[in-house]
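Enquirer: Pasted the sequence and its predicted model underneath.
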Amino acid sequence: MVISALFTRGVFCLHCLVAFWTIFSTSPWHPLYCLLLSGLVGLVFETVVTIHVRKGAEYKWFCPSVFFYLLSIVPCVWILELDMLQLRVQAKDELEQQGINFTSKLMKQPGNLTLFNGVTVPLVMEPAQWVVMVEQLVLFVLILGRWMLPKGDISRDELSQLLLVYIGMAADIIEFFEAFKEERVKYNWMLIVSILSIWSASLLQFTLVLTATKSVKSRAGFAPHPDENEGMCKSCCGCCGNEVFGIVTTMVLQDGPFLILRLLLLIEYDVNSYMHIFFTVKNTLVLLLMFYRLFVVFEYKSMTDKDSDHPKPDDAEDYLELSATESPAKFGNYGSNAEANQE
């Protein structure tokens, strides 16, 4: 457990260091860049608390290590994307002024990134490709980190559900950056900031364990025991509450803002590429399905509450049969009267 906790936090720190390397190699130095280390300091402090106080055990509903990792990596992505925006705008202005073919400054920069003299990254890629790699690795590191972290109070079943949910969210979030390739978007400072803001808010979902609840289901072909029915009803209320919270969180932090921005780009900025229209329809469908799921959950809960207030006739008959079996003397007169009537 302790080894897994240390390994995962080491991966978080390594990715943050790669992001710092990319910033220092492609951007001029700024004193405020020192604040980027605050997230790593918090991650180190959280690691010490988790190892020495909690003995490597993780929390059930919140992942502080993921929060401090995002606190470090998200500002790095903002800096890299805003720097790329500045270079694109400069290249476009020079192209408009000169009126000739102009090679972007992004292509003129050296292919490998250098932090100090003599120390280079062995991979040969353009700085823009390094930025894309840093952005996309965020989601992979989050999913891998949640998988490798000690489970804490959640079970393996809950962890597997959580990882599948993360995979679905990550695919949509990664595609959200494809809007930067649109001509009407990649030179617009307001749209770039809006996309980065929504992207940053969507990552907060990974700090929450929204599926930390067990769903009780009966096996097909077998009727559940009455005691199991009672336990199922008790756990259903908590399960529904957790499910509703998870659905609302996803709608507020991801699919809702994603759909609003996509509609804005489609209507106001005439961004009508095939992929953009496809994912606009996809976000609309997902939101409709979430509203439908909320309706089903609340309807089921209301029916469960009504059933708990009024016992079913079958339950009353079972109760009479059980009472007759346990104390047949109570029904002696009833039995004799029934026989007399038959005679």
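Expert: Done, it's in.

Enquirer: all contacts plus neighbour counts: C-alpha atoms, from now on.
Expert: OK.

Enquirer: Assumed Tyr187 was part of a strand.
Expert: No: counting by DSSP: H, G, I helix; E, B strand; the rest coil, Tyr187 is not part of a strand but coil.

Enquirer: so what's it up against?
Expert: Tyr187 sits next to Leu85, Arg88, Val89 when contact means C-alpha atoms under 8 Å, 6 or more residues apart in numbering.

Enquirer: Between those, which sits nearest Ala324?
Expert: Set against Ala324, the nearest of the contacts of Tyr187 by C-alpha to C-alpha is Leu85 (81.9 Å).

Enquirer: can you pull the contacts of that closest one?
Expert: Lys186, Tyr187, Trp189.

Enquirer: Apply 10 Å and report the result again.
Expert: Residues in contact with Leu85, defined by C-alpha atoms under 10 Å, 6 or more residues apart in numbering, are Ile79, Ala91, Phe180, Lys186, Tyr187, Asn188, Trp189, Ile192.

Enquirer: isn't the second one right next to Lys108, touching?
Expert: No: with contact defined as C-alpha atoms under 10 Å, Ala91 does not count as touching Lys108 (11.2 Å).

Enquirer: and the comparison structure, right after this:
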Amino acid sequence: MELLVLLNALATRLLFALHSLLGVWRVTKVMEEPKYWLLALLNLPLCIETVLTLKFKQGRGYKWFSPAIFIYLISIVPSLWLLELHFGSQACHNESDMRPFTPKYEPAYQSKAIDGPIIGTAIEFVNTISAVCESVWMLGLHQTFLLLLIIGRWLLPIGGEITRDQLSQLLLMFVGTAADILEFTSETMEIENVRTNRAVVYAILAVWTWSMLQFPLDLAVQHVGCGRPGSSKRVFSLLLCRYSADLWNIGISLFIQDGPFLVVRLILMGYFQVINQMLVFFTAKNILIVMLQLYRLIVLSLDFHASLRNRPNSRKGGVGCCPCEPNTISLPPSNCDTDERERPSVALEDSSSVTVEGL
């Protein structure tokens, strides 16, 4: 079992490194400058993290945070930024740009001695994918990037703090999140007026990068450990203790994903006068999600305040509000306040003497 954990940890990080190197290779191909190969040095932190994880954690993950996914984001996001900023006017004008790869084998006497059929096929394949238009390359890199985030989080060995049920919930959330992020980048970047405005491109890429920071975190399915409740505990700490996962989901939607996406789309529609059917639809979807998250926050707040109001009453009933009653009997506060004040206190000696005299 431990061998399988080590293999999963190594294989996942190897996939991250290979995809990052693919992005760096594409940058050097587009820019036509070898200096961009220096971006490959961003994979060194991933190598260091791999060694430390294998040595101290036996390949397993950490609580609430995944360093491997975070370093993978650091290594691949700069390449995607450069490709988006250098995006030219090349487009897929005909079906020849999207034709499938068909290897061509040359006769043995025409090839060099060091070139075998496998090497020749590999060279032909590299030349074919290099000739693919920029829009296809960008969409493919974005798609594989998001898919690797989900598959990598699935393959990474889980730590002792997160269960498999929580991991399945997290992966389902990542699938929906990745689809929304891909829609945001593909739908906004394809607008011609957006591509020509460098400031808008920077804003969209900044919001896109900000939305990616939710993937290394696992707080959306884990609850903060609650200590023993006491009178000195602050209200906010108690609220965070009870609804930590729900509050984190609401915070992601309002401040990391749907909220920033809504702001960008409203600016495109209001200031830049960019209006189309898909942009209006996704704007309406963001508005609906933000309203539902705010409604969810109000429901949690009302439920929390109701539990705080009921807590003193239940505590009174548990200890017995009247000192003459045992702890297991619960009396209403109204009866306890009125009957106990009006009832005369009779000593035990007086009651015994009255009984003797009567006899």
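Expert: On my side now, so go ahead. Small disclaimer: the values here were computed from a predicted structure and weren't measured.

Enquirer: tm score of chain vs chain?
Expert: Here the TM-score for the pair of chains, by TM-score structural alignment, normalised by the length of structure 1, is 0.74; 286 aligned residues with a C-alpha RMSD of 3.2 Å.

Enquirer: quick one on the thing from earlier: farthest pair in the contacts of Leu85 of structure 1?
Expert: Once C-alpha to C-alpha is applied, the contacts of Leu85 of structure 1 give Ile79 and Ala91 as the farthest pair, at 18.3 Å.

Enquirer: among the contacts of Tyr187 of structure 1, which are in helices?
Expert: Applying DSSP state H to those, the entries found in helices are Leu85, Arg88, Val89.

Enquirer: what are the ranges of the helices in structure 1?
Expert: 2-26, 37-52, 64-98, 105-108, 127-148, 156-176, 189-203, 226-250, 256-267, 274-309, 313-326, 332-342.

Enquirer: so how far is stretch 307-318 of structure 1 from its chain's centroid?
Expert: Its chain's average C-alpha position is 41 Å from that of stretch 307-318 of structure 1, according to C-alpha atoms, centre = their mean, to the nearest Å.

Enquirer: buried sites along it?
Expert: Buried residues in stretch 307-318 of structure 1, counting neighbours by 16 or more other C-alpha atoms under 10 Å, are absent.

Enquirer: List the contacts of it.
Expert: So stretch 307-318 of structure 1 is contacted by Pro226, Glu230, Cys233, Lys301, Ser302, Tyr319, Leu320, Glu321, Leu322, Ser323, Ala324 (C-alpha under 10 Å, 6+ apart).

Enquirer: I'd like to know how many residues surround the closest residue to Leu239 of structure 2 other than its chain neighbours.
Expert: Of all residues not flanking Leu239 of structure 2 in the chain, Phe304 sits nearest, at 7.0 Å (C-alpha to C-alpha, 6 or more residues apart in numbering). Phe304 of structure 2 has 16 neighbours, counted by other C-alpha atoms under 10 Å.

Enquirer: circling back to that earlier point, wait, which of the contacts of Leu85 of structure 1 is closest to Ile3 of structure 1?
Expert: Minimum distance to Ile3 of structure 1 across the contacts of Leu85 of structure 1 is 32.8 Å, recorded for Ile79 (C-alpha to C-alpha).

Enquirer: measure the closest one to Leu208 of structure 1 for me?
Expert: Distance, Ile79 of structure 1 to Leu208 of structure 1, by C-alpha to C-alpha, to the nearest Å: 26 Å.

Enquirer: More neighbours: which of the two?
Expert: Per other C-alpha under 10 Å, whichever of Ile79 of structure 1 and Leu208 has more neighbours is Leu208, with 20 against 15.

Enquirer: In structure 2, point out the residues matching stretch 137-145 of structure 1.
Expert: The aligned range for stretch 137-145 of structure 1 in structure 2 is 144-152, by TM-score structural alignment.

Enquirer: and the gap between Ser200 of structure 1 and Trp78 of structure 1?
Expert: Distance, Ser200 of structure 1 to Trp78 of structure 1, using C-alpha to C-alpha: 9 Å.

Enquirer: got it, and Ala19 of structure 1?
Expert: Separation of Ala19 of structure 1 from Trp78 of structure 1 (C-alpha to C-alpha): 11 Å.

Enquirer: Over to Leu17 of structure 1?
Expert: Separation of Leu17 of structure 1 from Trp78 of structure 1 (C-alpha to C-alpha): 15 Å.

Enquirer: before we move on, what about Lys214 of structure 1?
Expert: Lys214 of structure 1 sits 38 Å away from Trp78 of structure 1, going by C-alpha to C-alpha.

Enquirer: Nearest to the spatial middle of structure 2, which residue is it?
Expert: Centroid-nearest residue in structure 2, with C-alpha atoms, centre = their mean: Gln214, separated by 3.1 Å.

Enquirer: mind checking what it lines up with in structure 1?
Expert: Match for Gln214 of structure 2 (TM-score structural alignment): Gln205.

Enquirer: what's Arg164 of structure 2 in contact with, if anything?
Expert: Applying C-alpha under 10 Å, 6+ apart, we find Arg164 of structure 2 in contact with Ile158, Leu170.

Enquirer: and it, what pairs with it in structure 1?
Expert: The alignment partner of Arg164 of structure 2 in structure 1, by TM-score structural alignment, is Arg156.

Enquirer: Please name the nearest non-neighbouring residue to Val297 of structure 1.
Expert: Here the residue nearest Val297 of structure 1, using C-alpha to C-alpha, 6+ apart, is Cys240, at 6.6 Å.

Enquirer: and that neighbour, how far is that from Ser302 of structure 1?
Expert: Noted for Cys240 of structure 1: a distance of 11 Å to Ser302 of structure 1, by C-alpha to C-alpha.
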